[in-house]
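Participant: from the sequence below, what's the structure:
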Amino acid sequence: MGIGISVFFLALGGILAFAVHDGIAGVDLTAVGYILMGAGAIGLVVALVFANQRAHTSHVSVQERRNIQE
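Facilitator: As a prediction, this is how the structure comes out:
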């Protein structure tokens, strides 16, 4: 899950948890909102950790030369 999807889940979860006062039979929209916000927060932390690891790596390029003699 990328940073954009995580932020989307955070926003959608916040809307469902705090702004929607209507209901669907058998579904607690507040709980669904909190679950989406939790998933978004975990996804955001994981995405930022991976991005930080990727930024601090070094790459070495090795070129091999062959002498071709006729």
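Participant: C-alpha only now, for contacts and for neighbours.
Facilitator: Fine.
Participant: quick check: closest non-adjacent residue to residue 38.
Facilitator: Spatial nearest neighbour of residue 38, excluding adjacent residues (Cα to Cα, 6 or more residues apart in numbering): residue 10 at 7.6 Å.
Participant: that neighbour and residue 32 touch, don't they?
Facilitator: No: applying Cα atoms under 8 Å as the test, residue 10 and residue 32 come out as separate, 11.5 Å apart.
Participant: between those two, point out the one with more neighbours.
Facilitator: The neighbour comparison of residue 10 against residue 32 (other Cα atoms under 10 Å) goes to residue 10, with 24 against 16.
Participant: to check against the first, give me the structure of this:
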Amino acid sequence: MGMGLTIVLIAVGAILSLAVDWDISGVNLDVVGLILMAVGFIGLASYVSIFRRRRMQPPSPAAPVVEETHRHEWHA
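Facilitator: This next block holds a predicted model:
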């Protein structure tokens, strides 16, 4: 589920629950809208989480390893 689809789900859910006053027997459009918005928000959160993990790259194996040298202090 991409970011565009999640935003569409949120928008359609908001329209169904807030702007539509149709009466369909057996279907509560407010609940359907809330469910679509919840699915959209969950999908958006998971997409952003996965996208953030993909962007973070581990250091390449060819990167030089920096070792800390030990300094000894001489006391006179």
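Participant: fetch the TM-score of the aligned pair.
Facilitator: Once superposed, chain against chain, the TM-score is 0.81 (TM-score structural alignment, normalised by the length of structure 1); 62 aligned residues with a Cα RMSD of 1.6 Å.
Participant: re earlier: what separates the residue nearest to residue 38 of structure 1 from residue 40 of structure 1, distance-wise?
Facilitator: According to Cα to Cα, to the nearest Å, residue 10 of structure 1 and residue 40 of structure 1 sit 5 Å apart.
Participant: so which residues of structure 2 form helices?
Facilitator: 3-14, 29-55 (DSSP state H).
Participant: which of the ones you listed sits closest to residue 20 of structure 2?
Facilitator: helix 29-55 (7.9 Å; Cα to Cα).
Participant: neighbours of residue 9 of structure 2, how many?
Facilitator: With other Cα under 10 Å as criterion, residue 9 of structure 2 counts 22.
Participant: which residues touch it?
Facilitator: 36, 37, 39, 40 (Cα atoms under 8 Å, 6 or more residues apart in numbering).
Participant: tell me how many other residues crowd the second one.
Facilitator: Right, the one you point to is residue 37 of structure 2. 24.
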